[in-house]
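Enquirer: Got a predicted structure plus its sequence, pasted below:
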Amino acid sequence: MLRTPNQNAEDEEPASPPAEQLTVWPKALRLAKELRPPLTMLGIFLRETNPGERLTTSQCLVLSQLSGADSLPMSELAAADNKVLSTMTELVGRLVAAGYVTKDNGVEDRRQVRVSITDSGRTALAATLLLRTELLASRIDGLTGTEQSALEAALPALWKLAAIDPTIWPRVVRQPLPRRRTGKTLRANEPSGSEVAPSAGRKESRKIQTQAVRGRESR
């Protein structure tokens, strides 16, 4: 599809998946198209529901994680929210300034930064979750009995779809994201530090990147 001079890239229709993919999971693609709009709008509705002091989605997730533990390492909080450590450090810093969490060095490893929720943080989180739950309940109450039963039956699938284990919630366990490389702008298609094996040294990393560049130039 050609782009008009005043048309942004965001306005373009997304490219259709390859034909071979469509033959493998046509039902999943159809369900995804049907689920995306209501799930997106429900997410927006819940995120915009805040009593008094506004908590962002990421702030709520951090406080929820901490509400189920005495303290957690900064790295685990970052992994749970799919954020790099530097971004989570800034987010936690704002929560510290608001009085919702505290930071301390680990007991066994003094280099480790551990975060704990304060009483003020628990109060702010509880108020936000209570309001969101009540408003969502009012919408569910507007469904028929059959619709409510269907929604209840879908709960296990929704937990699985969100990749969350309900037995350990509010904890969310994910693998940490690789650290971002700084001080260098990567060329297109050039391997980033996350694509290099953790055990490889800088010399090996440069060697892999040089080979990738030469491979592109020879095409």
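Expert: Looks like it arrived, so ask away.
Enquirer: from here on, contacts and neighbour counts on C-alpha atoms
Expert: Fine.
Enquirer: What are the contacting residues of stretch 24-35?
Expert: Here stretch 24-35 makes contact (Cα atoms under 8 Å, 6 or more residues apart in numbering) with Leu22.
Enquirer: quick one: the strands in the protein?
Expert: Ranges of strands in the chain, per DSSP state E, are 72-73, 101-105, 113-117.
Enquirer: for the second one, packing partners?
Expert: For strand 101-105, the packing partners by 3 or more Cα pairs under 8 Å, 6 or more residues apart in numbering; DSSP states H and E come out as helix 85-98, strand 113-117.
Enquirer: what's the most buried one of these?
Expert: Compared across the helices and strands packed on strand 101-105, strand 113-117 shows the largest average neighbour count, a mean of 21 (mean count of other Cα atoms under 10 Å).
Enquirer: Alongside the first one, take a look at this:
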Amino acid sequence: MANDSMQDLAALALGLLDFIPRLQRRVHADVLATHENQQDEIWQDFSEIQATPGQLSLLRILVKCKRCSMQELAEYAVVAPSTATAMVKRLLAQGYVERSRGVEDWRTVWVQPTARGEQVIAMFDHVRLATLQRRLQQLSDDERERIVAALPALQHLTEVEM
């Protein structure tokens, strides 16, 4: 590959690595700003979990999977088992998840979301989607079309085996 091509590829990689977390932080901040204006009881319950996007991500995994072992949860969240354990303990204390021991093997710890945890994720994701839609409305039609055109390539990027 030519040197200019390698530099372009490096610039693209750095741009994506910088952009993605920045977008996530911006949307998360917008959601929290929306939260401050809400009086709903679920939003009031949400006040403790708002500080840790990692916990939201973990809870979202549990809502999607319905139930995970601690080992599976750590793998899905791409964190160390001790980190997953600490996050689950905080979510457990807040009533967002339940833990149980395996029937066949008592050493296996299963975690599943509570109804309250599912409600918080549903509400957070609803507001997160609305927030991003409002941001997208601020773009020109051409900018939105270019993002839409890039989505298949970005999706493929997440599926490429290394």
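Expert: Happy to help now that I have it. Note that the coordinates shown come from a computational prediction; the quantities given were computed from them, not determined experimentally.
Enquirer: Next, the TM-score between them, please.
Expert: Here the TM-score for the pair of chains, by TM-score structural alignment, normalised by the length of structure 2, is 0.77; 145 aligned residues with a Cα RMSD of 2.5 Å.
Enquirer: Please dump the helices and strands packed on strand 101-105 of structure 1 into CSV; it should also carry distance to Glu53 of structure 1 for every row.
Expert: What follows is those, written out as CSV (distance: least, Cα to Cα, whole Å):
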stretch, distance to Glu53 of structure 1
helix 85-98, 10
strand 113-117, 16
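Enquirer: about what we covered before: need the strands of structure 1 in JSON lines with distance to Ala79 of structure 1, can you?
Expert: Below are the strands of structure 1 laid out as JSON lines (distance: least, Cα to Cα, whole Å):
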{"stretch": "strand 72-73", "distance to Ala79 of structure 1": "10"}
{"stretch": "strand 101-105", "distance to Ala79 of structure 1": "17"}
{"stretch": "strand 113-117", "distance to Ala79 of structure 1": "14"}
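Enquirer: I'd like to know which of those strands lies nearest to Gln21 of structure 1.
Expert: Nearest to Gln21 of structure 1 among the strands of structure 1 is strand 72-73; the distance by Cα to Cα comes to 39.9 Å.
Enquirer: Contacts made by that closest one with the rest, please.
Expert: Leu66, Gln112, Val113, Arg114, Val115, Ser116.
Enquirer: Quick one: map the fifth one onto structure 2.
Expert: Which is Val115 of structure 1. Val115 of structure 1 maps onto Val111 in structure 2, with residues paired by TM-score structural alignment.
Enquirer: Just confirm its match contacts Gln71, I think it does.
Expert: No: the pair Val111 of structure 2 / Gln71 is not scored as a contact, 10.2 Å apart, by Cα atoms under 8 Å.
Enquirer: What is the end-to-end distance of stretch 107-119 of structure 2?
Expert: 30 Å (Cα to Cα, to the nearest Å).
Enquirer: Once you drop chain neighbours, what's closest to the aligned partner of Tyr96 of structure 2 in structure 1?
Expert: Aligned by TM-score structural alignment, Tyr96 of structure 2 pairs with Tyr100 of structure 1. Leaving aside its sequence neighbours, Tyr100 of structure 1 sits nearest to Gly121 (Cα to Cα, 6 or more residues apart in numbering; 3.8 Å).
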